[in-house]
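>>> Pasting a predicted model and its sequence here:
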Amino acid sequence: MHRRKRESDSTCSHPDVLSTAIGKRDAETNAHNYRVAYDAARVGEALGLSSPQLQALLAGSFLHDVGKIGIPDAIQHKPTPLSEAEFCVVCNNVALGIEITRRSSWLAAAREMIEFHHEKFDGSGYLRGLRGEATPLAARAVAVFGGIARQLDGEVCAAGERGVERIVHRLIDSACPAGADKGDRFIVAPTGRHAV
């Protein structure tokens, strides 16, 4: 009994420890991760995911950008467009995230979302250029949640509810075209802060 509690405490603390590291390194990324995890939890619960599925979705959505702690500030926060070389450095955040979480068996399901959340349905993403459903569904979902959080944090805050709906549909369509019409039931956004 005590052994199981210690194992549970130690595995559940992994995201908390990584969150602290992310927060110390980059408060903006840390806040983004909390928003993505919040949206993932709401959708996961609405879909009736099992406890292990929900736990994996939360860990993966929260840690999807953990590799950014290894990207230099001058590149990560550059206010002008990145050069091709700088973009390659940013793309390395995926490999860094995989490396950071590699030794934790509890984070194995999260690694899938870390590794594949920059893939695009049309094959234009990175790290591997996967097409269509070759990208795991959970990683596609994290890409949508992350895109929504970024959009709502940035230029579209004043777009209003219809603007948010268009953004949500565009993001869902880019991750899973067949699911675009299913996004309506998750557009709640009464405060304009969260669309999912």
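Yep, that arrived.
>>> alpha carbons only for contacts and neighbour counts from here, please
Fine.
>>> what about the longest helix in the protein?
Ordering each helix of the chain by length in residues (DSSP state H) puts helix 2-25 first.
>>> List the buried residues in it.
For helix 2-25, the neighbour count (16 or more other CA atoms under 10 Å) marks 14-15, 18-19, 22-23 as buried.
>>> and if you look at stretch 34-50?
By neighbour count on 16+ other CA under 10 Å, the buried set for stretch 34-50 is 34-41, 43-44.
>>> Save these as CSV, and put in secondary structure and distance to N92 too.
Converted to CSV, those look like this (DSSP: H, G, I helix; E, B strand; the rest coil; distance: CA to CA, whole Å):
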residue, secondary structure, distance to N92
Y34, helix, 22
R35, helix, 23
V36, helix, 21
A37, helix, 22
Y38, helix, 26
D39, helix, 25
A40, helix, 24
A41, helix, 27
V43, helix, 29
G44, helix, 28
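>>> this is the comparison structure:
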Amino acid sequence: MCAAREGRCGRRQRALLCCMLVAAWEAAWGQLRYSVPEELPKGSFVGDVAEDLAQELAALGGRGARVVSQGRTQYFALHASSGHLMTAERIDREQLCRLQEKCVLRCELIVEGEMKVFAIEVEITDINDNAPSFGEDEMELKMNEMTAIGMRYALRRARDPDVGANSLQSYTLSGDEHFSLSVQAGADGEKRPELVLAKALDREEAAFHELLLRA
């Protein structure tokens, strides 16, 4: 029975020690934030961790400092001699944060020599690396020559994976005076092109009209 009690006591001591270690790591928790554009080459500078943590750490070298990203892919690494946070992979914002206005990657700086952990957030800003595109190159509409002037027809919308000022800005229509373009803004802010009949049609004069819509 004594041995059994000693075993239980040993387990409690180990559990207490584990809790104390977790508390020590959590007490040193900090936060760093950086921002870089997408598509930077591997090895590009993100932030000066050594300088930003000068008050908390005397030096990173020789203290077992390393950066660990959330998930399988390690997007960032710590340059041992300079203490700079660098990109470890080329980052494609559209692939990681498709349709999200803000793209933030999170990782942790672990300094084992001082039992300190610092959370790092890196915002990946968008660059204009994608062009608007339509799902199909051609669209066919059939109209009666008696169609009233002002009649509207919804056109296929273009898609642009970029965001903000880098996303789709406008549409233009060229090719025929019989038609004009109207662009409506949806509740979600998306631009919706419409073809408007601006001049009466005459099949005997022209059996078809070819227009070009640009996004």
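Sure, I can see it. Model, not experiment: these values are computed from the prediction.
>>> Now the TM-score, please.
Here the TM-score for the pair of chains, by TM-score structural alignment, normalised by the length of the first structure, is 0.21; 63 aligned residues with a CA RMSD of 5.3 Å.
>>> before we move on, the earlier item: export the buried residues of stretch 34-50 of the first structure to CSV and tack on distance to R150 of the first structure?
Shown next, in CSV, are these (distance: CA to CA, whole Å):
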residue, distance to R150 of the first structure
Y34, 12
R35, 9
V36, 9
A37, 13
Y38, 14
D39, 12
A40, 14
A41, 17
V43, 17
G44, 20
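>>> Tell me the one of those nearest I148 of the first structure?
Among those, V36 lies closest to I148 of the first structure (CA to CA), at 8.2 Å.
>>> which secondary structure elements does the longest helix of the first structure contact?
Judged by 3 or more CA pairs under 8 Å, 6 or more residues apart in numbering; DSSP states H and E, helix 2-25 of the first structure is in contact with helix 27-46, helix 51-63.
>>> Can you lay out the ones you listed as TSV showing distance to Q76 of the first structure?
Converted to TSV, these look like this (distance: least, CA to CA, whole Å):
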stretch	distance to Q76 of the first structure
helix 27-46	10
helix 51-63	17
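>>> which stretch among these comes nearest V164 of the first structure?
Shortest distance between V164 of the first structure and these, using CA to CA, is found for helix 27-46: 14.3 Å.
>>> Counting by contacts, list what that closest one packs against.
helix 2-25, helix 51-63, helix 137-153.
>>> again, only this time at 6 Å
For helix 27-46 of the first structure, the elements it packs on are helix 51-63, judged by 3 or more CA pairs under 6 Å, 6 or more residues apart in numbering; DSSP states H and E.
>>> quick one: buried residues of the helix it packs on?
Buried residues in helix 51-63 of the first structure, counted by 16+ other CA under 10 Å: 54-63.
>>> Which positions in the helix or strand just after that helix come out as buried?
Counting by DSSP states H and E, the element after helix 51-63 of the first structure in chain order, helix or strand, is helix 73-76. Using 16+ other CA under 10 Å as the test for burial, helix 73-76 of the first structure gives 75-76.
>>> Would you mind listing the buried residues in the helix or strand just after helix 73-76 of the first structure?
Heading C-terminal from helix 73-76 of the first structure, the first helix or strand you meet, by DSSP H and E, is helix 84-101. By neighbour count, with 16+ other CA under 10 Å as the criterion, the buried positions of helix 84-101 of the first structure are 86, 89-94, 96-98, 100-101.
>>> Can you check what angle separates whatever helix or strand comes next after helix 84-101 of the first structure from helix 51-63?
Using DSSP H and E, the helix or strand that follows helix 84-101 of the first structure in sequence is helix 108-116. Relative orientation of helix 108-116 of the first structure versus helix 51-63 (axes from the mean of the first three to the mean of the last three CA atoms, to 10 degrees): 40 degrees.
>>> what residues does helix 108-116 of the first structure touch?
56, 59-60, 64, 94, 139 (CA atoms under 6 Å, 6 or more residues apart in numbering).
>>> which of those residues sit farthest apart?
Spanning the widest gap among the contacts of helix 108-116 of the first structure are A56 and V94, at 17.6 Å by CA to CA.
>>> Could you report the separation of D52 of the second structure from Y34 of the second structure?
Here D52 of the second structure is placed at a distance of 11 Å from Y34 of the second structure (CA to CA, to the nearest Å).
>>> Likewise for A154 of the second structure?
For A154 of the second structure, the distance to Y34 of the second structure equals 43 Å [CA to CA].
>>> So the two - more neighbours on which side?
Per other CA atoms under 10 Å, whichever of A154 of the second structure and Y34 has more neighbours is Y34, with 16 against 12.
>>> List the contacts of the more buried one.
Y34 of the second structure neighbours (CA under 6 Å, 6+ apart): V122.
>>> quick one: what helix or strand has it in it?
strand 30-37.
>>> who's in contact with whichever helix or strand comes after that strand?
Once the chain leaves strand 30-37 of the second structure, the next helix or strand it forms, by DSSP H and E, is strand 45-48. Applying CA under 6 Å, 6+ apart, the external contacts of strand 45-48 of the second structure come out as 84-86.
>>> Can you give me the buried ones in the helix or strand that strand 45-48 of the second structure is followed by?
Note on strand 45-48 of the second structure: by DSSP H and E, the next helix or strand toward the C-terminus is helix 49-52. Residues of helix 49-52 of the second structure classed as buried: 49-50 (neighbour count, 16+ other CA under 10 Å).
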